[in-house]
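**Student:** based on what follows, work out the 3D shape:
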Amino acid sequence: MTGLFSSQRNDAEIINIAGQQRMLSQRIALISAHPSFCDSSASTQQTLASTLDTFISNHTRLTQLTSLPKQVEQLYFSPGNLDTEVKQYIQQAQSRLTQVNCMQPTSPFTLDQVSNLLAKLNEVVYQFELHAKRRVDKVANIELFLWLGTLVLLLLEAKFIFSPMRKAIESTIASLKQSHLEAKTAMDEAKAASRAKSDFLSSMSHELRTPMNGLFGMIELALDTPEKSESYLQKAKAAGRQLLSLINDILDFSKIEAGKIKVEKSPVDLLQLMDDVVTIQRVYCVNKGLAFNYYKSATLPHIVEGDSTRIAQILHNLLSNAIKFTESGAVSLAVNETHIDDKPAIVFKVTDTGIGIADEKLSTIFQKFEQADQSTTRLYGGTGLGLSIAKRLAELMEGDISVSSTLGKGSEFTLSLPLFKANLPPMEVNEVASLRCAVVDDLQTSREYLQHVLTAMTIQPTTFASADAFLDGHPEQFDLLIVDLAMPNKSGVDLLREMAQLNISPFPRVMLISAELELLDCEQSIRRLIWKTHAKPINRRELE
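**Tutor:** A predicted model of the protein is given here:
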């Protein structure tokens, strides 16, 4: 490119020299034929000599060009070439200068010779101009290609450099915005979690101190006033049970958070489990002056596969909450078999007519340390862990808990669990026959009826008319104990408390029966000793 532009810069000079040759050839011919040429006093000869020198110099310059155009080269050096004619023309002009006899101003050149030379020199000028024009066109084409190439390069640069760069910048900006938003959200969540934990610690401190103060206060009163110690100790025991319940909530939640809670899959007597839960929760409803409604579908399977402890824990939690937040009206439990996503499921619906939950709070009540608001905590107490634990347990059992509520009118919590029907392993006849069974009931008719039913099942029971009689008869020898709840002097619960202190191992299976199971009110440690509960009258199918 540099050489091309350098050659192009010389084109104008070369064309000018070639054009000058035409003029010089005409001038030489004119001077040679001028009338004053032979006048020694005139400067015509000097002018011719000077013109001839310039003509020779220009000819030499043109014919010795390193980049002589091919057409010009052919004009100068092909047969009958211009170079020979020019040199001959120069010789003729030089001979004119050296002519001795200059009396006659006769021109050494013929008209045809001068015209022919002029035509060829014109052709040389034309070829130089044509060559220069081609160079200009070539440069123009190169400029065009360079412009197009630059344009293509810019387009490629825009596509492969600037466009990705723009996208990268936009992506970075979007990412930064998203990161900023996430950071802000995380900060808000962290602040909310911090507030929730602070509120939790505050309420937990209150919740733990209240039963603890009651526990120690009642113990001190029992020590100071022995004549009322039994009443005070009963209240201290109730405070201890409340404290234990709080601690159990915290321990359960910590186990769930650590992933250490495993749900079991074993045969569960669903109907018995629900009856046990309802029996206890109905008592709490009655004590608070609330109606308790219980409905179970007739199509419910008797035995299902699941974790009876965790199912009961969730139901107790939902029902306890419903009772706690309901001041008047009713609490209901409805259990149905249904299908969710074409899969069989059991749905438990706990409905109350309590304070309800605001719409904006529904999404947070299953979060840890959360209640509808702090005024709820202050008014009703609680740790804010119960529903979170229930939700996580339901999810561990491949189920879920949902809620719908109207503020001031009540709430409905729905527990859905997958339904896996199962069968309890049948007890061998000889195993049933070998059961050592005791029946403890103060009513003779009840003892006789149960003895008749059990005998028909090849079980030979030993009957007792009171708790004391049973305790005197070596209670550790029995595998199954059927005991009435409401007996005079010592109730069925009192009997179990005394048996628990005997450290009997293995502890017999206990079936608690009564016409009024709603009267069942005992601590959790005693409830765990109860295998089944049945309302009187009891039939053989229930015993089986």
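**Student:** C-alpha from now on. contacts and neighbour counts both.
**Tutor:** Will do.
**Student:** quick one, strands of this protein?
**Tutor:** 266-269, 291-296, 303-306, 330-340, 343-352, 400-406, 410-418, 437-440, 462-464, 480-484, 509-514, 530-535 (DSSP state E).
**Student:** okay if I get these as JSON lines plus distance to R497?
**Tutor:** JSON lines is the format used below for the strands of the chain (distance: least, C-alpha to C-alpha, whole Å):
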{"stretch": "strand 266-269", "distance to R497": "25"}
{"stretch": "strand 291-296", "distance to R497": "28"}
{"stretch": "strand 303-306", "distance to R497": "29"}
{"stretch": "strand 330-340", "distance to R497": "30"}
{"stretch": "strand 343-352", "distance to R497": "32"}
{"stretch": "strand 400-406", "distance to R497": "36"}
{"stretch": "strand 410-418", "distance to R497": "34"}
{"stretch": "strand 437-440", "distance to R497": "15"}
{"stretch": "strand 462-464", "distance to R497": "18"}
{"stretch": "strand 480-484", "distance to R497": "13"}
{"stretch": "strand 509-514", "distance to R497": "12"}
{"stretch": "strand 530-535", "distance to R497": "11"}
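**Student:** here is the second sequence; please produce its structure so I can put it next to the first one:
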Amino acid sequence: MKRQTVMIVDDNPTNIELLSESLGDDYEMVFATSGAEALELIRADKPDLILLDVMMPGMDGYQLCAVLKGDAGTRDIPIIFVTAMCQEEDEIRGLELGAIDYVTKPISPHIVRARVKNHLELKRYRDLLESLSSAADRAKKEFLRAISHELRTPLTPILGMTDLVLTSEEDDDKRKYLSLVQKAALKLLGIIEDLIETSRLEGEGASAESLPFTLRPFLDAVLGELETVAAGKGLTLRLTLAAGLPEAIESDQGLLRRLLTMVVGNALKFTREGEVALELEHRATDAEPRLLFSVLDTGIGIADQDLERVFLDFTQSDGSVTRPFPGLGLGLGIARRITELMGGRIWAEPRPGGGSIFRIELPLKVPAGLGVAS
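**Tutor:** Model prediction:
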């Protein structure tokens, strides 16, 4: 097994020698006598752990720690501060910057050796868990992709033959039974399509287009496709557009349709009475203008602890086996992936008075030469 690498950063050669002798020959050692030198070495070849002196000329230990923790490529390197400062506020400052431990001077070789050993063991286990998690995630995606396509292959002729028989069968009882078969098969096909969509959005090469289209007719069409579901449950389906919205936008129309259908459909599913509303407004920010879609319902609501969890795969707010709203819990996970692919974000809030609000914020791009809605 490759030996782990420990970097010692200290402007005092005597301290470097003492720390190095404390660790013996158990690790590969790298040395730096300044924060700038250490940063250059770390970016060239990341160590497994850093023993970092606090007081150094130029870039001190606190500054180096802040730089490393602010970089995604180095933020996971464990840092142990080595310092003669033993005031509580000094220790708190280092820990708040992201250090995992402190060793105080005068240096005790036994303490240095024990703490380095313990933290490197923890890092080894953490790296192993991350590796296993990544492997499991890849296996899950491959399994979903394979099983989804294998399930869809026999389902297509089942639906085709059922439809064919329904068009020719005259016996009412047989037609009723065949209709139940057809509905069940279509439901299964929807689940399979969700699995395939999840795998596709996680795969390499997934991207969003940016083409112009008029906004109001598009939104009317999206809700029009869901009107039958709303009417069947006796629900009001409402669309509200704020003043000042553009007449047209540039976006991926297919992805946006899928996204809104997912979120509004989810609201309809969990609402027994009242309304589901889609509201749209323009939100100006310092970075870029944004569109804010809000889907409001009068449904069962979401517990505070589940507001983020509902966007995970195979998750519903009510996770019990006997829950009254069956499903795999993939819809909002797909919605999250689409939103991120389009450069936006999605979140949930409780609705005052009961129900839920799902908000989707997306970049707003307006085609050149087109006006603004009144």
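**Student:** can I get the strands of the first structure in a markdown table with distance to L454 of the first structure and mean neighbour count?
**Tutor:** As requested, the strands of the first structure are exported to a markdown table (distance: least, C-alpha to C-alpha, whole Å; neighbours: other C-alpha atoms under 10 Å):
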| stretch | distance to L454 of the first structure | mean neighbour count |
| --- | --- | --- |
| strand 266-269 | 21 | 18 |
| strand 291-296 | 28 | 15 |
| strand 303-306 | 22 | 20 |
| strand 330-340 | 31 | 18 |
| strand 343-352 | 33 | 20 |
| strand 400-406 | 41 | 17 |
| strand 410-418 | 35 | 22 |
| strand 437-440 | 9 | 24 |
| strand 462-464 | 10 | 19 |
| strand 480-484 | 11 | 24 |
| strand 509-514 | 13 | 20 |
| strand 530-535 | 15 | 18 |
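**Student:** out of those strands, nearest to A322 of the first structure?
**Tutor:** Closest of the strands of the first structure to A322 of the first structure is strand 343-352, at 5.7 Å (criterion: C-alpha to C-alpha).
**Student:** residues making contact with that closest one?
**Tutor:** Applying C-alpha atoms under 8 Å, 6 or more residues apart in numbering, the external contacts of strand 343-352 of the first structure come out as 318-319, 322-323, 326, 329-339, 410-420.
**Student:** out of the strands of the first structure, the one nearest A190 of the first structure is which?
**Tutor:** It's strand 400-406; of the strands of the first structure, that one is closest to A190 of the first structure (C-alpha to C-alpha) at 25.3 Å.
**Student:** superposed on the second structure, what's the mean shift for that closest one?
**Tutor:** Taken over the aligned residues, the distance from strand 400-406 of the first structure to the second structure averages 2.0 Å (mean C-alpha distance after the TM-score superposition for the first structure).
**Student:** helices or strands next to that strand in the packing?
**Tutor:** helix 386-396, strand 410-418 (3 or more C-alpha pairs under 8 Å, 6 or more residues apart in numbering; DSSP states H and E).
**Student:** which one of the ones you listed lies closest to A258 of the first structure?
**Tutor:** helix 386-396 (12.1 Å).
**Student:** which residues in the second structure does that closest one align to?
**Tutor:** Under TM-score structural alignment, helix 386-396 of the first structure corresponds to residues 331-341 of the second structure.
**Student:** that stretch vs the first structure, mean deviation?
**Tutor:** Looks like 0.9 Å for stretch 331-341 of the second structure (mean C-alpha distance after the TM-score superposition for the first structure).
**Student:** distance of the nearest residue to L226 of the second structure once chain neighbours are set aside from F311 of the second structure?
**Tutor:** Excluding the flanking residues, the one nearest L226 of the second structure by C-alpha to C-alpha, 6 or more residues apart in numbering is G265, at 7.2 Å. According to C-alpha to C-alpha, to the nearest Å, G265 of the second structure stands 15 Å off from F311 of the second structure.
**Student:** neighbour count for those two, which is higher?
**Tutor:** More neighbours surround F311 than the other of G265 of the second structure and F311, with 23 against 20 (other C-alpha atoms under 10 Å).
**Student:** what residue in the first structure is paired with the more buried one?
**Tutor:** Checking TM-score structural alignment: F311 of the second structure goes with F366.
**Student:** in the first structure, what residue corresponds to the residue nearest to L226 of the second structure?
**Tutor:** Per TM-score structural alignment, the equivalent position to G265 of the second structure in the first structure is S320.
**Student:** which stretches of the second structure form helices?
**Tutor:** 13-23, 35-44, 61-69, 88-97, 109-168, 172-202, 215-232, 253-269, 331-341 (DSSP state H).
**Student:** okay if I get the ones you listed as JSON lines plus distance to E288 of the second structure?
**Tutor:** Shown next, in JSON lines, are the helices of the second structure (distance: least, C-alpha to C-alpha, whole Å):
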{"stretch": "helix 13-23", "distance to E288 of the second structure": "49"}
{"stretch": "helix 35-44", "distance to E288 of the second structure": "33"}
{"stretch": "helix 61-69", "distance to E288 of the second structure": "28"}
{"stretch": "helix 88-97", "distance to E288 of the second structure": "31"}
{"stretch": "helix 109-168", "distance to E288 of the second structure": "34"}
{"stretch": "helix 172-202", "distance to E288 of the second structure": "25"}
{"stretch": "helix 215-232", "distance to E288 of the second structure": "19"}
{"stretch": "helix 253-269", "distance to E288 of the second structure": "19"}
{"stretch": "helix 331-341", "distance to E288 of the second structure": "16"}
